[in-house]
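Participant: I need the structure of the sequence given here:
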Amino acid sequence: MPAKRHAKRRSECPLNASVEMLGDRWSLLIIRDMMLRGFRTYKEFLECYEGIATNILADRLRKLVAYGIVTTELDPSDGRKVIYLLTEKGIDLAPVLTEMVLWAAAHEDTGNQALVRQMQKDKTQFLAGVRKRWAKQVVPPERKRSGSETA
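Facilitator: Predicted coordinates for the structure are as follows:
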């Protein structure tokens, strides 16, 4: 069943819906950092080498939570803080991100060739590993916090 809309879309086109949710310059990088680097805290996202501003990060995390791609949970080591976790909807982006990485590596001069080779060698195994790592961290619905907290 499709998720409830959060805002009026320009059209019913599925690609348009994807672009409206993920088409800014930061959302996919935040998801990448969660999926591939294991980032879970606001501070970790701020330290990313692309240099996201605090106001932009807070806005993108809020939107990703609103779209159901990311959820928040109290940090078990410090209950005053939240951690960010991918939802099933977020984990389902793994094949999309993988294809984008492979496409960019094929057409542009990019770094992280070890990751690219791992993806190229056995994409199915790579994606299974991503899913396995995140399956352990997906928050059951009864433990989810309200989606209004971001930082």
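
Participant: Please make it C-alpha for all contacts and neighbour counts, starting now.
Facilitator: Fine.

Participant: Let me know whether Asp75 touches Tyr84 as I believe.
Facilitator: No: using C-alpha atoms under 8 Å, Asp75 is not in contact with Tyr84; the gap is 9.0 Å.

Participant: quick one, which of the two is more surrounded?
Facilitator: Tyr84 (21 against 14; other C-alpha atoms under 10 Å).

Participant: Quick check: the more buried one touching Thr71?
Facilitator: Yes: proximity of Tyr84 to Thr71 meets the contact threshold set by C-alpha under 8 Å, at 5.7 Å.

Participant: what's around Asp109, how many residues?
Facilitator: Applying other C-alpha under 10 Å, we find 7 residues neighbouring Asp109.

Participant: now the strands: where do they sit in this structure?
Facilitator: 70-75, 78-86 (DSSP state E).

Participant: Second input sequence below; structure requested for side-by-side comparison:
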Amino acid sequence: MAAPCCEKELNGRRYRCFFELTLDVIGGKWKPIILYHLGICGVQRFSDLRRSMPGVTERMLSRQLKELATDGLVHREVYREVPPRVEYWLTDQGKTLMPILLALRDWGAEFERLSLERDGRGGTFNAPHYEQAALPAMADAACGRAARKPAGGVEEEREELARAEELSV
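Facilitator: From the prediction side, this is the model:
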């Protein structure tokens, strides 16, 4: 049996282990989705993020973005223009979460496949907008870019993200 962890505190957060701290920083329904969208799309305005996540309220999105910025995972840039413009993007520390977020997405896709097989409904969700098959086109649409040719799959997507990260450094 593992020994109980002692309680620690960091920036007002109380936690007993690193896993608990991690979930406190990036856990919840919307934070991983926000981080994923910023990782795939790059710089986004508030309205872009809001459109790409139709289930989130403006208040919740604003609160989650502020928490992510406070934790140093998202950068918030306010431009002094009329009308005011605010943009968000992942910091270098935020970018380190992309392999984890992609692994979570891969796990979800496999869980879905196995669940559908177990229920006798086949192994994949057959819809033209299914995330894994349509991810590059979805990312382009969500990010306001012109459609590009379809990528080969998750490995190609990871390579493309790595190339994009190398170019941004």
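
Participant: Any idea what the TM-score is?
Facilitator: Once superposed, chain against chain, the TM-score is 0.72 (TM-score structural alignment, normalised by the length of the first structure); 130 aligned residues with a C-alpha RMSD of 2.7 Å.

Participant: residue contacts, the residue nearest the centre of the first structure?
Facilitator: Nearest to the geometric centre of the first structure sits Ile31, at 2.1 Å (C-alpha atoms, centre = their mean). Applying C-alpha atoms under 8 Å, 6 or more residues apart in numbering to Ile31 of the first structure gives the contacts 86, 90.

Participant: Give the equivalent position in the second structure for it.
Facilitator: Matched across to the second structure, Ile31 of the first structure falls on Leu35, judged by TM-score structural alignment.

Participant: Check Gln113 of the first structure too.
Facilitator: That one, Gln113 of the first structure, aligns with Gln132 by TM-score structural alignment.

Participant: same question, Trp103 of the first structure
Facilitator: By TM-score structural alignment, Trp103 of the first structure lines up with Trp107 in the second structure.

Participant: Aligned against the second structure, show me the partner of Val65 of the first structure.
Facilitator: In the second structure, Val65 of the first structure lands on Ala69 (TM-score structural alignment).

Participant: and the residue nearest to that match when sequence neighbours are not counted, what does it touch?
Facilitator: Nearest residue to Ala69 of the second structure, sequence neighbours excluded (C-alpha to C-alpha, 6 or more residues apart in numbering): His75, at 5.7 Å. Contacts for His75 of the second structure (C-alpha under 8 Å, 6+ apart) come out as 69, 88-91.

Participant: Over to Lys63 of the first structure?
Facilitator: Met21.

Participant: Give the closest residue to Asn16 of the first structure in space, chain neighbours not counted.
Facilitator: That would be Arg10: by C-alpha to C-alpha, 6+ apart, it lies 7.5 Å from Asn16 of the first structure.

Participant: surely the one you found meets Ser18?
Facilitator: No: checked against C-alpha under 8 Å, the pair Arg10 of the first structure and Ser18 is beyond contact range at 11.6 Å.

Participant: wouldn't Ile69 of the first structure be in contact with Lys89 here?
Facilitator: Yes: in this structure Ile69 of the first structure lies within contact range of Lys89 using C-alpha under 8 Å: 5.3 Å.

Participant: Please give the number of neighbouring residues around Pro84 of the second structure.
Facilitator: By other C-alpha under 10 Å, neighbour count at Pro84 of the second structure equals 8.

Participant: same deal with Thr91 of the second structure?
Facilitator: Count around Thr91 of the second structure with other C-alpha under 10 Å applied: 16.

Participant: Report all helices and strands that the longest helix belonging to the second structure contacts.
Facilitator: Assignment by DSSP state H gives helix 98-118 as the longest helix of the second structure. Here helix 98-118 of the second structure touches helix 31-41, going by 3 or more C-alpha pairs under 8 Å, 6 or more residues apart in numbering; DSSP states H and E.

Participant: With the first structure overlaid, report how far the helix it packs on is off on average.
Facilitator: Helix 31-41 of the second structure differs from its equivalent in the first structure by a mean of 1.1 Å after superposition (mean C-alpha distance after the TM-score superposition for the first structure).

Participant: how far does that helix sit from the chain's center?
Facilitator: Helix 31-41 of the second structure sits 3 Å away from the centroid of its parent chain (C-alpha atoms, centre = their mean, to the nearest Å).
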